[in-house]
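K.L.:
Provided below are the primary sequence and the corresponding predicted coordinates.
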Amino acid sequence: MTKRTSAKYKIDRRMGENIWGRPKSPVNRRQYGPGQHGQRRKGKLSDFGVQLRAKQKLKGYYGDVREKQFRKVYEEAARRKGDTSENLIGLLESRLDAIVYRAKFVPTVFAARQFVNHGHVNVNGVRTNVQSYRCKPGDVIEVREKSKQLTSVLESVGLAERDVPDYIEVDHNKMVATYQRVPALHDVPYPVQMEPNLVVEFYSR
């Protein structure tokens, strides 16, 4: 199991937003933070606080990636040519667990990390169990034959709460997805507004 499976909705409540757009999110019922002090009036955030919040939201969205790992992704985005915030989103969306989630092979980002980690996925015909494996355009991601009839997989394909984005081509009959291209920020179907420019400001202080 991934570390935050049992407490993943705490991220929603801490942010006060339904960051995955899921019907079960507690934010749909109450928009204050978790814990006994959650209903206290919040003061205005400083610039640092706004940047930190944007980083926590983006990091949390991808399954609460470890800080060290997330910073490495930022550093690579900064080294690449072009807009660093766009590069950051492109690198995060190229993660194998993100593509498995986008392809609707699993219901949540957390389930995607577990699904990959347990060896249920092939990339270009090779079993791959590293969640952060970086896929390249043209890579073919397939659910392994013995895993195609898992209840969680079959249920996820039928979920109506999200669609497969156009930078991933999916055949749900064969449980095969092709990563077509690296997306830009406006291509990614985030249920809430993400602000990678503030993440860049946070790390470049």
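P.N.:
Arrived safely.
K.L.:
can we go C-alpha only for contacts and neighbour counts from here?
P.N.:
Fine.
K.L.:
tell me the contacts of the most centrally placed residue in the chain?
P.N.:
The residue at the geometric middle of the chain, judged as the C-alpha nearest the mean C-alpha position with Cα atoms, centre = their mean, is Tyr62 (2.9 Å). Tyr62 makes contact with 92, 98, 109-110 under the criterion Cα atoms under 8 Å, 6 or more residues apart in numbering.
K.L.:
A further structure is provided below for comparison with the first:
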Amino acid sequence: MSKRHSAKYKIDRAMGENLWGRSKSPVNKRSYGPGQHGQRRKSKVSDFGLQLKAKQKLKGYYGNITEKQFSRTYAEAARRKGNTSENLISLLEARLDAVVYRAKFVPTVWAARQFVNHGHILVNGKKVNIASYRVRADDVISVKEKSRSMALVLEAQQSSERDVPDYLELGDRGFSVRFVRAPELADVPYPVKMEPNLVVEYYAS
């Protein structure tokens, strides 16, 4: 198993949830945490513990986002008008690697970052290889013509594990999407319950 896959499943087990709704997640077989003490009875978690877990779960879901990047995204969400927790979700979903994953161009969030970094993605017809690039409403994100026959692209498109959300408009036989709008929490198809309000409390405390 590669380090990337190992890390991904480690997050699932640590959280005790199948974060990405994948059929191969170890949590499908056992829901307790990793290690020899994973089956111990869980003690009551403090408010801070719940906030920390919510933050780790949301950050972990988006793959290789560093703590610095995540806290910077939160800071921007807090500066914007409106609900900070909704702003946070909108900013995370507007990341180019998140859009590439949601569009089913690749099978995992981890692959999405690599796919973008390796130059396989166009935004409005121009190559963009920065995973954290922020997509705007009406931007068209597409897979380069030469990259469309790659095995992981075909695997992702044929997968029935997830659907493309309605804030993305598919085109070009599924090889491009238009970013219709920044979504709200209720629009995002998370396989598990996300609690950005607790993330806000974590950073505000």
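P.N.:
Ah, there it is. These numbers come from a predicted model, not from an experiment.
K.L.:
Quantitatively, what TM-score do the chains reach?
P.N.:
Their TM-score after superposition, calculated using TM-score structural alignment, normalised by the length of structure 1, is reported as 0.96; 204 aligned residues with a Cα RMSD of 1.3 Å.
K.L.:
List the buried residues of the lengthiest helix in structure 1.
P.N.:
Counting residues, the longest helix found in structure 1 (DSSP state H) is helix 47-61. The neighbour-count criterion (16 or more other Cα atoms under 10 Å) identifies 50-61 as the buried residues of helix 47-61 of structure 1.
K.L.:
can you check stretch 57-76 of structure 1 too?
P.N.:
For stretch 57-76 of structure 1, the buried set under the neighbour-count rule, 16+ other Cα under 10 Å, comprises 57-64, 70, 73-75.
K.L.:
Would you mind measuring from the residue nearest to the centre of structure 1 to Ser147 of structure 1?
P.N.:
Relative to Ser147 of structure 1, Tyr62 of structure 1 is positioned 23 Å away (Cα to Cα, to the nearest Å).
K.L.:
repeat for Ala77 of structure 1
P.N.:
Spatial separation of Ala77 of structure 1 from Ser147 of structure 1 under the definition Cα to Cα is 34 Å.
K.L.:
out of these two, which sits in the busier spot?
P.N.:
Ala77 (22 against 15; other Cα atoms under 10 Å).
K.L.:
can you list the buried residues of helix 47-61 of structure 1 in JSON lines and add distance to His186 of structure 1?
P.N.:
Converted to JSON lines, these look like this (distance: Cα to Cα, whole Å):
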{"residue": "Val50", "distance to His186 of structure 1": "21"}
{"residue": "Gln51", "distance to His186 of structure 1": "20"}
{"residue": "Leu52", "distance to His186 of structure 1": "22"}
{"residue": "Arg53", "distance to His186 of structure 1": "20"}
{"residue": "Ala54", "distance to His186 of structure 1": "17"}
{"residue": "Lys55", "distance to His186 of structure 1": "18"}
{"residue": "Gln56", "distance to His186 of structure 1": "20"}
{"residue": "Lys57", "distance to His186 of structure 1": "17"}
{"residue": "Leu58", "distance to His186 of structure 1": "15"}
{"residue": "Lys59", "distance to His186 of structure 1": "18"}
{"residue": "Gly60", "distance to His186 of structure 1": "19"}
{"residue": "Tyr61", "distance to His186 of structure 1": "16"}
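K.L.:
what's the closest of those to Leu185 of structure 1?
P.N.:
Each of the buried residues of helix 47-61 of structure 1 was scored against Leu185 of structure 1 by Cα to Cα, and Leu58 proved nearest at 12.2 Å.
K.L.:
Leaving out the residues flanking it, which one is nearest to the closest one?
P.N.:
Nearest-residue entry for Leu58 of structure 1: Met194, 6.6 Å, with adjacent residues in sequence omitted and distances by Cα to Cα, 6 or more residues apart in numbering.
K.L.:
Thr5 of structure 1 touches Phe110, doesn't it?
P.N.:
Yes: counting by Cα atoms under 8 Å, Thr5 of structure 1 does reach Phe110; the two are 6.3 Å apart.
K.L.:
Could you check which of these two is surrounded by more residues?
P.N.:
Of the pair Thr5 of structure 1 and Phe110, Phe110 is the one with more neighbours under other Cα under 10 Å, namely 23 against 14.
K.L.:
Quote the end-to-end distance of stretch 114-132 of structure 1.
P.N.:
With Cα to Cα as the measure, the first residue of stretch 114-132 of structure 1 is 12 Å from its last.
K.L.:
Sorry, wrong one. I was asking about stretch 97-107 of structure 2.
P.N.:
Across stretch 97-107 of structure 2, the straight-line distance between its terminal residues is 12 Å, by Cα to Cα.
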